[in-house]
Structure formats: C-alpha cells, structure tokens
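Need coordinates for the below:
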Amino acid sequence: MEKTSVNKWLVVGTVMLPTMMEIIDTTVVNVSLPHIQGSLSVGVEEVTWVLTSYLISNAIIIPMTAWLASIFGRKRYVLFSISLFTFSSLMCGTASSLSFLVFFRFLQGLAGGGLQPTSQAILLESFPLKERGMAISIYMMGTVMGPTIGPILGGWITDHWGWRWIFYINLPVGVISLFMVTFFIFDPAYIKRKIKKVDYWGLCFLSIGLASLQTVLDKGHLKDWFSSRFIVVLSVISFSLLVLFVINEIRTKQPLVQLRIFKKRSYAIGCTIIFLGFFAFFGSVVLLPLYVQKLMGYTAFLAGLVMGPGAIASIFFLPLVGRLTKFIDARYLLAIGFMGQLLALYLMSHFTLQIGFWQIIWPRLIQGASLAFFFVPLATVAFMEVKKQEMGNATAIYNLLRNLGASFGTAIVTTILSRRAQFHQNRLIEHLSPTDIPFQQSYEQLRHYFPSDFHALGGIYRELLHQTNMLAFNDAFFFCFFLFLILLPSLIILKKAKKTF
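Below is the predicted model:
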C-alpha cells in the first residue's frame, strides 16, 4: 500500500543512515588491516581478502537490487539487508580466524550493496521532479562523506578500542535503522510483490562474471597483471560471462537486469560519464595521499589534512548545486564541474618535490568543489527520462558502474605509477655515467659531505629514485586529466534537462 503522508525529510534521514553505515564500512577496515593481520596471524596478501570479499559481493548484488525488491517488496528487502548487515557485523567482530572473517565480510557486502541504489531510488521518488537535484545532492553528501570519514573513524576506533569495534559500532546504527525503516518507509503502489521466473542463467553469468572482474581489478597489480596465469584465466572468465549475461538479458522475457533502460539516450550517456569520470576522480584520490606520504614525507595525519578540505568543499557546494539545477540547465553546471576537475588534475600533474602544503591543498579544494558540479547535474540529466517504476533498476546499474569506475581507476593508476617509475628510472639512469658532466659535478660536491664514495653514490641514486617517482606521479595525474578531457564532447550530445520551475 502506498503511503504519502510521511515527511520527505524523515524519509531522507531513514534511508541515508544505513547507506552511510554501508559506505563507511567500505573503507573503515583499510587502516585496521595490520591489526587484523597480527591478531589472526596471517600474511599481508591473505588479509587483503577482508577488503576484496566485501567489494566482490557488493559488485554482485548491486545490479540485482531492483529484481530482488520486485520479488520481496522494497521495504522487506531493505529491512532484510539491514538485519543481515547488522548480524554480519556482529559475527565479523567475533571472528577468530581469517576464513570466518572473510565469509561474514562477504555476507556483509551482499547485505550492504543493495542499500545504495535502493536509497537513491527512494530519495528520487520522494522528491518532486523540480527538487530532484536537491535529492541527488543529499545522496551525494553521504557518498562523499563516507570514504572521508571511514579511514579516520577506523583508525581512531582501532587505536582506542581495538579492530573488532569497527564492526561492533554498526550494531546500534543497524537497530535504529530497522526501527526507522519500519515506521517511515512504505512501498509505492507500482512496486508489487510478484513471483517471477528466476533468470538462473543471468544470475550465474552476472555473479561469477562480476566476482572474477572485481578479483582481477583488486589483485591484478599485485600479481603483475597478465604475466600471472591466475589473472589471465579470471579475465577470460569475466569477459566471456559478462558478454553472455548481456546477450541473455536482452533475449529473456523476465531479465534479472533490465538493460533496455540504455535506450534512453541521456541515461546511457550519463552512465558512460559516471564510469569514466569516477575512474579519473577516484584514481586521483588514490594517488594524492600516496604522493604526499611517499615523496613529501607527510604523516598519515597530514595526508588526512590534505584530503579533508576537498571533502568539506564538496559537502558545502552540494546543496547549492542541488538548488541551482532548478533554474540553470544542468549541462552548464556539468560543464563547470568538468572545467574544475580538469584544472585540479592539470595542477596535480605539475606537482614537484619542492611545493608547499598550501600548493597541494588548492588543487584538492578545486577538485572537491567541482565534484558537486559534476555529480548532481549529471545524475539530474541521467535520470530525467527515467520513470518511477524504472528507478530501482536504473539506480542499480548507475551505482554499479560508478563503483566499477572506482575499482578500475584504483587498479589502472597504481599500475601506471609503477610502470612509469620504471620507465623514467631507465631514462634518467642513462645520465649517471662518469662521462656525464652534471653527474661529475654532483658527485664531487657530495664527496665533501659523505664519509665515503659509496655513500655519495647512494645519495645520488636516492635522489634519482625521488625524481623518477615524482615524474611517475605527474604522468598518472595527467592520465586522469586526459580521461576528463575526452569526456568533454559528451556534453554536446546530452539532452537538455526539462524545466522544473
């Protein structure tokens, strides 16, 4: 039964609380891995499965959320997801072995993955068309805050209470969320529980294909990509099954995921932009803390100070952009977002080993502010042709592509970083020869400051490694810049958003 008397801001708080919990849990474990490793007596590569298992199950469940909601009812599905997430958090906290922890992290990811697209769908339906920009900005505030708060919260809890409490902290949040969903969320009339013929082939192709893909992205860099037979086999499996999945979904009468939504031009272009845009954005977010800690000697706390202002700028501008979408063509706002991202990434691609703290902060502030002009107008245009009864399916695919963009971005930029460092080292080392005059001059100067020739040569080599790594970071940032650059023509073919005032 549809209920419309619930205040929309109560609905906002109800759906955002469990969503924030899920998003935070994606990153909260990162800083606790060394503690988990020591507590459970496992190796470095083994303990990373605590992260990988969560990402794999997240990727599997997200595109299925609309289908599951149609079978069980959306409210029941949300209640079940929160219950399973809370129970899995409890079991993760009590884990006495790695296999036990990984299993319940997998269940936690299955439970939490559906909360993101479901929450976005509920928010978009709760606000009238003229206020959709505001609904999207609220959703994005949670999405931006989660990855920022996660590592900070995880580090503080681990240091003061122990790593198990990063899971126990979910218990009261989960209980409160269950009560709020029970009283404030209702299924709209068009969502009716109906028994469908299960698309077993689609379910199989999607689950194994996405699980293989996520494993490749997460482990590829560690195993040197296609030089590893394990990565090659998983890549072939992933590609083959995902192609079969698309063919199956197009041909079946009751598909697991409704791919015909891509016939809507603005939605299809929006999905392409969110994938490549988040690829570039998240890639740069991975690079920046590595740069300041590895090359500039910043502590983890200072690295957090570098990243924090960007998130604050995003949160400040998101509501403003949400209101602007009512009066200004979303494509113009999106163009501002593109220009801001391009400027920020261009500045980052020209970082040096001599720049100061504020010279690093400014590009991050520009990037954070322009992120609001990227996400909100893009989602406004992408979903403007989507009907309410299609919203669950549309948000599921959109969120999946955004998450995959982040996974691809992380995998590719870290690979570029290591490969370009090797390239620049090979080029620069050609000049470290006795016949090279600058080398001779540097060597003679350093001999006066070091106790031996060996130490002087070591000093030169260390400086060479610093320079090669700096050049590699410049190349990786420029790659992210180039991705945004090639997305610019997409603004021309996006449809103009409908007037909503």
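
When you work out contacts or count neighbours from here on, use the C-alpha atoms and nothing else.
Will do.

Mind naming the longest helix for this structure?
For the chain, the helix that runs over the most residues, judged by DSSP state H, is helix 391-428.

Check which helix or strand residue 257 maps to.
Using DSSP states H and E, residue 257 maps to neither a helix nor a strand.

Would you mind confirming that it makes contact with residue 64?
Yes: between residue 257 and residue 64 there is a contact at 6.5 Å, judged by CA atoms under 8 Å.

I'd like the distance from the residue nearest to residue 394 when sequence neighbours are not counted to residue 271, if you could.
Spatial nearest neighbour of residue 394, chain neighbours left out: residue 261 (7.0 Å); criterion: CA to CA, 6 or more residues apart in numbering. Look at residue 261 and residue 271: by CA to CA, to the nearest Å, they are 11 Å apart.

Would you mind telling me which of the two has more residues around it?
Neighbour comparison, residue 261 and residue 271: the larger count goes to residue 271, with 24 against 17 (by other CA atoms under 10 Å).

Disregarding flanking residues, what is the spatial nearest neighbour of that one?
For residue 271, the nearest residue in space outside its immediate sequence neighbours is residue 398; the separation is 5.8 Å by CA to CA, 6+ apart.

Which of the three states applies to residue 163?
Secondary structure assignment for residue 163 (DSSP: H, G, I helix; E, B strand; the rest coil): coil.

Show the contacting residues for it.
Listed by CA atoms under 8 Å, 6 or more residues apart in numbering, the contact partners of residue 163 are 32, 35-36, 93, 154, 157.

Now show me the structure for the sequence below, then we'll compare the two:
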Amino acid sequence: MANATTANPAILNAAQPASEKIVPRRLIAFLIMVFGMFMAILDIQVVSASLSEIQAGLSASSSEISWVQTSYLIAEVIAIPLSGFMSRALGTRVLFSISAAGFTIASFLCGFASTIEQMILWRAVQGFLGGGMVPTVFASAYIVFPRSKFHIVGPIIGLVATLAPTIGPTIGGIITDWMSWHWLFFINILPGIGITVGVLALVDFDKPHLELLERLDWWGLITMAGFLGTLEYVLEEGPQYQWLQDTSVATCAAISVVSAIAFFYRVLTADEPIVDIRTFGNRNFAVGCLLSFCLGVGLYGLTYIYPRYLAEVRGYSALMIGETMFVSGITMFLTAPVVGRLMQKFDMRLIIACGVVIFALGSWQMTFITRDYDFYELLLPQVLRGIGMMLAMVPANNIALGTLPQGMVKNASGLFNLTRNLGGALGLAVINQVLNERTDLHIARLHDRVTWGNTAARETLDMLTQRLQGMGDASLMAMKQLSQIVHRQAVVMGYGDAFFMLTVFYAALTLTVLLLHKPNMLASPEPAH
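You can find the predicted model right below:
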C-alpha cells in the first residue's frame, strides 16, 4: 500500500480542511505588506547610482555623501531585531501601519531636503521605520498561512528580499535620468499612503499585547543600538579609512565590543529580553541564519561590485549600469515560481546546495574578467547569479522560519533578517578591502614588469608617442597614457581576485547544508504564546 509521501497530490489537496486554504482577505493584506517591504529594501540601493547627483544638489563633500546610505543602514540594522518585540506588543496591524506612514513622511522630507544634514537625518528616520516592515512581513508569512502553502508564500518574500536590492540601482538610475534625484524619494509617497490605508483596513493577523511595553528592556535596547549601530559604521567606513588607523573607526569599534558584551549579558539575564537569542538553540534556525548571513555577502556584494566595475572600468552612466544589472532581476523574477514547484518535489537541502553551486559558478566565470567585458560577457554570470540566489535563499527562509513554533517566529524573523544585512555589510567591507589591496599589489607588479627591457611595453610606448605627435610633449603624454593603461589593468585584475574569493567562499558554503535536519514542512505548528 502506498504511504502518505507517495499519495497523489490532487487527492491530498482535495482532502484539505478549510483551515488549509488561503483566505483571500489575508492574501491581499499580505501582498500589500510585501509591497511595503519591497519599498523599504529598495530604498537601501535606489540612491547608489545617483549619489553624485544628490551630492551636487546638496553641495555635499565626498565624505558626507556616503552618509546618505550609511545613516539608513545603521538605523535599519537597529530596527530589524527590535521589530520582533514591537510586533508582539503593538500587533502587526499597528506596527506596520505606523512604519509605513512614517516611512512615507520621511521619504517626503528627504525629497525636500536642502542640506546634507537634513538628508542624513531623514534617511536615518526612513531606515529605522523601513526596518520595522521587513521582518514583520517574514513573520506574517510563516504565521498567517498554513504550512502546506509555504511553497507559495516563501518564493514571494524570497523574491522581494533578493530582487529589491538587485534592481535598486536600475530603478534609481532610470528615475534620476528621466526626472531628478528628488523623485527617488517622492516615488514612495502615493504607494506609502496606499499601503498604510490597506494595512489598517485589512490586516487582522494577531492582537496587540500592550502590557509588554511596560516591560520594555531599555538597557537591552541601548546596548543593542550601541553594538549594532557602531558595528555597521565600522564595516561601512573601515575600508576607506584604513580601519583602526582612523580615530572614529577605532572608537566605534571599541564601543561596539563593549556594547556587545553588555548586550549579550542583558538578553541572557533579563526576564523579558529585547531580543531572545535562545532561538539559536534550534539547529535549523541557527544554520539557516548562517546561510542567510553568507548569502547576504553575495546579494549585496555583487550588487555593489558589478556597478563599480561598469562605472570605473567601462565608464557607464547610471542608466547604462541599471540596464545591464536588470538581467539578474529578470532572472530572479522568472526563477521564483520554479523554486516553489521544486520545494514541493525535492529535499530543500538539495535545492540550497544546487543554488550555492550555481552562484559559485557565476562568480567563477567572472574570474576571467578583462577590461572589455560588456553586457554580453556579463549576461551568463548574471543569469547564474539570479538563479543561484533564488534557489538558495527561498528554501533557506523556509527551513529557518517555517519549522519554528508560531510563538517564536516574530522574534526569530528579526534575527534572521539581521543576519542577512550584517552579511551584506561585512561582504562590502571585505570586497572593498580585497579590491584596494589586490589592485595596489598588481600595480606594483605591473610597474616592475613595464621596463625598457620589456619589448611589449616599449612597442606600446612608441605607438602612443607616434599617435600623440604634434600635441605637445608627446613622450611625456605617452608615458602618462601607458601608466593609465597599467593602472586600469591592475584594477581589472583586482576585480578578478575578488570574484575568485567569492567563488571559493560559496563552493565551501555547500558543506553547510550537511548541518541541516530534513525539515517537515507539513507538521502542525505549536500555538503562539
């Protein structure tokens, strides 16, 4: 007699009770929240391709303009783990509507900012309120819907979490090119109002427990903010300021270490901790967070490294970079429903392993990068990147959060999303460091080889000198051009080294899958507490 695992899926679906069906009202409410999450994640990267235009519009210095992104990230990384507690206290409906309304108002004020100080302030507010939306959507997906439907809702949130940062530079470049940088923020206003109204009208997932606010652990909140905020600053600013050689970076690193010790002591001893880190005692959740952290390195790292190469080596405009990067976004969009189907038929651990291997293959292809790599040379690596990221991220979300008891999901969602963002921050820091150090090393090596005894170098110099005859000091100008060629080649070799590092990293990451227990996605969850 066939067992339950081999029964006809159509028979199983027909026998599902009413509680296994997705209520249309809740599905619509959930999709509205997903769009809010999309806005919040998109706004991390939407300004990245337009920082020079914002800098000119606000008369900011090159060191000040980086804070347009840094302030958002620091505020968001503090809000994400806090959202679990606030969601239990205020309820999903109130927390999300406050976050969406505040995010919309902050976007409006960012668009009207006339100084860099105003922009940094409102971007921080925007990041903090946006950080409240992202984990709330993840938690709702795994609380509201029956576990037999996770293959539907899982790809939706996985797609948004990966697609939004990937196409952020594309959308930002198009908006700035067609209108102005102000519209990077104004574009949020009408959707933000619609999301706020829709959530207030439709969300009924849970009830608030306002008595929790009386037990809010202020010391836990302060130490968490000190720990995560300064850590984010160190990772963002460290590579360009030689890490601990800079006073501000060294000071923040010290504050982060002290705050981390105080924070972990507090959350392990408090009666009602601001974040319950004991959730990491669940093996699948802990390994899922490790996967999320490592996937964050690639998600945000490659969203940074591709545009930087296209701008620095190829001289692309923001719009051209966006059009080239859009390939990964389309691939992710098309792959998401396929992943949902695969999760019904195959062990999710195998899907994750395949995704990580495909991602590594995409990075490996880029290790052969030259200064002539253009749209078509980048096409296949970006397709592999999009497929690999979706195959790895969506099942990792389901394994980490989908098998937890309902009472743990809200807190766990904040921790899970935090690991992805911290992975992205660390990835950017490491990639920047590798690019800087390897480029300097290749410049030194190439200069040692480009001597009068090198036939190719001498022939190139003679050719450049002849081409520049009659334009002043042809010999000096030819030497400058040859130096620029050497520097550009060293930069490209640095990019190749960074991609090789990512290839090795993700090839090794496949072993992490062995630590996961096989998940039972159809098991009945424990009731919420």
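
Aligned against structure 2, show me the partner of the residue nearest to residue 271 of structure 1.
In the superposition onto structure 2, residue 398 of structure 1 corresponds to residue 416 when matched by TM-score structural alignment.

before we move on, what about residue 277 of structure 1?
Structural correspondence for residue 277 of structure 1 with respect to structure 2 (TM-score structural alignment): residue 295.

And its match, how far from residue 161 of structure 2?
Distance, residue 295 of structure 2 to residue 161 of structure 2, by CA to CA: 11 Å.

Please apply the same query to residue 502 of structure 2.
Separation of residue 502 of structure 2 from residue 161 of structure 2 (CA to CA) stands at 20 Å.

Flag every buried residue along the helix or strand containing residue 177 of structure 1.
Residue 177 of structure 1 belongs to helix 170-184 when assigned by DSSP H and E. Buried residues in helix 170-184 of structure 1, defined by neighbour count with 16 or more other CA atoms under 10 Å: 170-171, 173-174, 177-178, 180-181, 184.

Go through the contacts of residue 163 of structure 1 and flag which are in strands.
The strands in this structure, assigned by DSSP state E, contain none of the contacts of residue 163 of structure 1.

Among these, which one has the most neighbours?
Neighbours were tallied for each of those (criterion: other CA under 10 Å), and the maximum of 23 neighbours falls on residue 154.

quick one: what's aligned to that residue in structure 2?
Using TM-score structural alignment as the criterion, residue 154 of structure 1 maps onto residue 172 of structure 2.

and its match, how far is that from residue 181 of structure 2?
In this view, residue 172 of structure 2 and residue 181 of structure 2 are 8 Å apart by CA to CA.

So the residue with the largest distance to the centre of structure 1 versus residue 480 of structure 1, what's the distance?
Largest separation from the mean C-alpha position in structure 1: residue 448, at 50.0 Å (CA atoms, centre = their mean). Between residue 448 of structure 1 and residue 480 of structure 1 the distance, using CA to CA, works out to 43 Å.

mind checking how far the residue nearest the centre of structure 2 is from residue 45 of structure 2?
Central residue check for structure 2 by CA atoms, centre = their mean: the C-alpha nearest the mean position is that of residue 300, 4.6 Å away. To residue 45 of structure 2, residue 300 of structure 2 is 9 Å away according to CA to CA.

list residues touching both of those two?
Taking CA under 8 Å, 6+ apart as the contact criterion, the residues that touch both residue 300 of structure 2 and residue 45 are residue 165.

Where do the helices of the stretch 251-400 of structure 2 begin and end?
For the stretch 251-400 of structure 2, helices defined by DSSP state H, counting those that start in this stretch occupy the ranges 283-312, 318-345, 348-365, 375-401.

And the ones you listed: which comes nearest residue 135 of structure 2?
For residue 135 of structure 2, the closest of the helices of the stretch 251-400 of structure 2 is helix 375-401, at 11.1 Å, according to CA to CA.

in structure 1, what residues pair with the closest one?
Mapped onto structure 1 using TM-score structural alignment, helix 375-401 of structure 2 covers residues 357-383.

same thing with stretch 235-245 of structure 2?
The alignment places stretch 235-245 of structure 2 over residues 217-227 of structure 1 (TM-score structural alignment).

Show which residues not belonging to that stretch make contact with it.
Stretch 217-227 of structure 1 is contacted by residues 52, 231-232, 407-408, 411, 414-415 when judged by CA under 8 Å, 6+ apart.
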